[in-house]
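Asker: Here you go, sequence then predicted model.
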Amino acid sequence: MASAGRNLLVLHFLALASLSIFCTDTAFSIRIPDRASNTPGELSDRSLKTAVFALGSFWRSEAVFGCLNGVVRTTAGYAGGSKINPEYRSLGDHAESVMIEYDPKEINFRQLLEFFWSSHDPRQVFGQGPDVGNQYRSIIFTNGTEEARLATMSQEREQAKSRTSFVTTQIQQLQSFYPAEPEHQKFELKRHPLLLQLIGNLPEEELEISTLAAKLNGYAAELCPQRIQKQIDAKINEIIRRGWPVLTDV
């Protein structure tokens, strides 16, 4: 297939077909793997770094970063405000944000910043596209002076691209990050049940920390870089040709 959108339509069609086959012939069934989080086994939490950004709806933001090589986990949540324990319907002055846990040997904060700027409109005031409001504002959260320096430099470069409009992105020292409710995690992936089935219908707590789920979340939203989108296309096409083995990596 030439695009993720066409693949996803094909997958939904095949899901319906497979259900009818399963009802008439028990030899045809989808194999479910042992439970696994699909997180690289050689990495420990101590070797990972964390970055937090706000760039509009956290459903989309989580999908944007999940595709990147070196990103191990993504979590949608709330940051940038003063309210204790915010909730989706009562988030106070927080912004919808995404926390990214990444392997600094594969990707660094400077590269994440580049992707941040290219993935939204930092000149739109308090919103992105149809999502307008304080919770959708653009923010770079930093941990320490070096990240603050890199963020400021990147903001200046972005502003230099156009003097007729102003970059509205804020730079803040990260105080607290509150993970959003489970129904908001991997939201784009959950809109495609067959993709969930292809990775073994992981329980919620495993889905939230799965590297594979983070990538497929971006794929489902068609937000991966073209090279990665095509790479996942090929994997899924291979699964279709081979007759429903379980997807364990991309």
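Answerer: Okay, I see it. This is a predicted model, so every value here is computed, not measured.
Asker: make it CA atoms for all contacts and neighbour counts henceforth
Answerer: OK.
Asker: how about the strands of the protein, start to end?
Answerer: Secondary structure of the chain by DSSP state E: the strands cover 49-55, 71-79, 95-102, 127-128, 131-132, 138-142, 170-173, 177-179.
Asker: could those be laid out in TSV, adding distance to Ser154 and mean neighbour count?
Answerer: Converted to TSV, the strands of the chain look like this (distance: least, C-alpha to C-alpha, whole Å; neighbours: other C-alpha atoms under 10 Å):
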stretch	distance to Ser154	mean neighbour count
strand 49-55	14	23
strand 71-79	20	27
strand 95-102	18	27
strand 127-128	20	20
strand 131-132	24	14
strand 138-142	10	25
strand 170-173	11	16
strand 177-179	23	20
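Asker: Among these, which comes closest to Thr24?
Answerer: Between Thr24 and the strands of the chain, the tightest spacing by C-alpha to C-alpha is seen for strand 71-79, at 39.7 Å.
Asker: roughly how far is that closest one from the heart of the chain?
Answerer: Centroid separation for strand 71-79 versus its chain: 8 Å, with C-alpha atoms, centre = their mean, to the nearest Å.
Asker: With stretch 62-75 instead?
Answerer: For stretch 62-75, the distance from its own C-alpha centre to the chain's C-alpha centre is 5 Å (C-alpha atoms, centre = their mean).
Asker: ditto for stretch 71-91
Answerer: 15 Å.
Asker: List of residues touching it?
Answerer: 39-40, 58-59, 61-62, 65-66, 92-103, 107, 172, 174-181, 184-185, 208-211, 214 (C-alpha atoms under 8 Å, 6 or more residues apart in numbering).
Asker: same question, stretch 172-182
Answerer: Residues external to stretch 172-182 that are found in contact with it (C-alpha under 8 Å, 6+ apart): 52, 75-80, 85-88, 99, 139-144, 148, 204.
Asker: Check the spacing between Leu14 and Leu198 real quick.
Answerer: As defined by C-alpha to C-alpha, to the nearest Å, Leu14 lies at a distance of 12 Å from Leu198.
Asker: one more structure, for comparison:
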Amino acid sequence: MHPLEENRLPALDQITYPATQTATLAMGCFWGPEALFGAMPGVIRTRVGFAGGSTENPTYRTIADHLETVQLDFDPDQVTYAQLLEQFFAHHTPTKEPRKRQYTSAIFYHSPEQEQLARKAIKTAEERLQQKIMTEVLAYEQFYLAEERHQKWKLRRVPAVLNELQKIYPQEEAFNNSTAVARVNGYVGGHGEKERFMEEMGSLGLSYPIQQTLLAHFLAQELGDFPFKA
């Protein structure tokens, strides 16, 4: 990318990271979890897709035995894998059998350290809930990206904000790899801390009118007065 074009990117996307790690998690329908993690400090990018099955190239309509999965890249200097797992167990119900295979709770570990932390987190959750945790712990093998219409689902419910970000990132890959886009998807879903949201608003690449649109959605979600259907 030309230096001049880089300077036009949202400030949040001009940050570089010396080292990143990847987490792959399944916690039911993947739309909500992508927004949840996208709003977390230290999460660099998010994407939704399918993992854990035996068939090749699954789609949303031909998911077969795969699970709806969210995958995220994160900066371990800002957020740890253990902290991500805390959010994982706090925001879904891993104590019941899923109504469909695709909604199974699972942690796909990328390293022995992640496996150890996953099993420790399960033990902690069982002690806290006093119930057996049904979450599967599986070695990561492959992740299939879901169709574009499923990426950043919460953001796609707010066309004015979506359109402005798509003008910055007209290519799907760049759009989905943007930290600013991931963060906006989380904020428009009502996730994240209000103080940090206000601090980051100017770094998201949005015009002032669209910033106000985003703020209205964030506050409405926070108050439980949803301005759009999730």
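Answerer: Okay, I see it. Treat the numbers as computed from the prediction; the structure is a model and nothing was measured.
Asker: Give me the TM-score for this pair.
Answerer: Scored against TM-score structural alignment, normalised by the length of the second structure, the superposed chains reach a TM-score of 0.78; 204 aligned residues with a C-alpha RMSD of 2.9 Å.
Asker: quick one on the thing from earlier: may I see the strands of the first structure organised as JSON lines, with distance to Arg227 of the first structure added?
Answerer: Shown next, in JSON lines, are these (distance: least, C-alpha to C-alpha, whole Å):
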{"stretch": "strand 49-55", "distance to Arg227 of the first structure": "23"}
{"stretch": "strand 71-79", "distance to Arg227 of the first structure": "16"}
{"stretch": "strand 95-102", "distance to Arg227 of the first structure": "20"}
{"stretch": "strand 127-128", "distance to Arg227 of the first structure": "25"}
{"stretch": "strand 131-132", "distance to Arg227 of the first structure": "28"}
{"stretch": "strand 138-142", "distance to Arg227 of the first structure": "26"}
{"stretch": "strand 170-173", "distance to Arg227 of the first structure": "31"}
{"stretch": "strand 177-179", "distance to Arg227 of the first structure": "30"}
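Asker: Can you check which of these gets nearest to Cys224 of the first structure?
Answerer: Counting by C-alpha to C-alpha, and looking across all of the strands of the first structure, nearest comes strand 71-79 at 12.5 Å.
Asker: Where in the second structure does that closest one fall?
Answerer: Aligning strand 71-79 of the first structure against the second structure (TM-score structural alignment) gives residues 43-51.
Asker: ok, average deviation of the matching stretch from the first structure?
Answerer: Comparison of stretch 43-51 of the second structure with the first structure after fitting gives an average deviation of 0.5 Å (mean C-alpha distance after the TM-score superposition for the first structure).
Asker: Could you count how many residues lie near Thr145 of the first structure?
Answerer: 10 (other C-alpha atoms under 10 Å).
Asker: Roughly how far does it sit from His120 of the first structure?
Answerer: According to C-alpha to C-alpha, Thr145 of the first structure and His120 of the first structure sit 25 Å apart.
Asker: likewise Gly5 of the first structure?
Answerer: 21 Å.
Asker: Settle it for me: which of these two has more neighbours?
Answerer: Neighbour totals were compared for Gly5 of the first structure and His120, and His120 leads with 18 against 15 (other C-alpha under 10 Å).
Asker: State the distance from the residue nearest the centre of the second structure to Pro10 of the second structure.
Answerer: In the second structure, the C-alpha nearest the mean C-alpha coordinate belongs to Glu34, at 2.5 Å (C-alpha atoms, centre = their mean). Noted for Glu34 of the second structure: a distance of 20 Å to Pro10 of the second structure, by C-alpha to C-alpha.
Asker: repeat for Glu56 of the second structure
Answerer: Glu56 of the second structure sits at a distance of 36 Å from Pro10 of the second structure (criterion: C-alpha to C-alpha).
Asker: ok, now Val79 of the second structure?
Answerer: 21 Å.
Asker: Between those two, point out the one with more neighbours.
Answerer: Pro10 (20 against 14).
Asker: I figured the more buried one hits Leu204, correct?
Answerer: Yes. At 5.2 Å, Pro10 of the second structure counts as touching Leu204 under the criterion of C-alpha atoms under 8 Å.
Asker: neighbours around the aligned residue in the second structure for Gly92 of the first structure, how many?
Answerer: In the second structure, the residue matched to Gly92 of the first structure (TM-score structural alignment) is Ala64. Using other C-alpha under 10 Å, Ala64 of the second structure has 16 other residues around it.
Asker: how much space between Ala64 of the second structure and Gly53 of the second structure?
Answerer: 7 Å.
Asker: now do Thr24 of the second structure
Answerer: For Thr24 of the second structure, the distance to Gly53 of the second structure - C-alpha to C-alpha - is 14 Å.
Asker: try Gln142 of the second structure
Answerer: Per C-alpha to C-alpha, Gln142 of the second structure is found 9 Å from Gly53 of the second structure.
Asker: which of the two has more neighbours?
Answerer: Gly53 (17 against 13).
Asker: for the first structure, what spans make up the helices?
Answerer: Here the first structure has its helices, by DSSP state H, at 4-24, 58-66, 109-118, 145-160, 187-190, 193-198, 204-209, 211-220, 226-242.
Asker: so how far does stretch 93-101 of the second structure reach from one end to the other?
Answerer: Taking C-alpha to C-alpha as the measure, stretch 93-101 of the second structure stretches 15 Å from start to finish.
Asker: Return the set of buried residues in it.
Answerer: Across stretch 93-101 of the second structure, burial judged by 16 or more other C-alpha atoms under 10 Å covers Thr93, Pro94, Thr95, Arg101.
Asker: how many neighbours does Gln78 of the second structure have?
Answerer: 10.
Asker: Translate it into the numbering of the first structure.
Answerer: Gln78 of the second structure maps onto Glu106 in the first structure, by TM-score structural alignment.
Asker: if I pick the closest residue to that match other than its chain neighbours, what's in contact with it?
Answerer: Spatial nearest neighbour of Glu106 of the first structure, excluding adjacent residues (C-alpha to C-alpha, 6 or more residues apart in numbering): Gly70 at 4.8 Å. Contact partners of Gly70 of the first structure, counting by C-alpha under 8 Å, 6+ apart, are Tyr102, Asp103, Pro104, Lys105, Glu106, Ile107.
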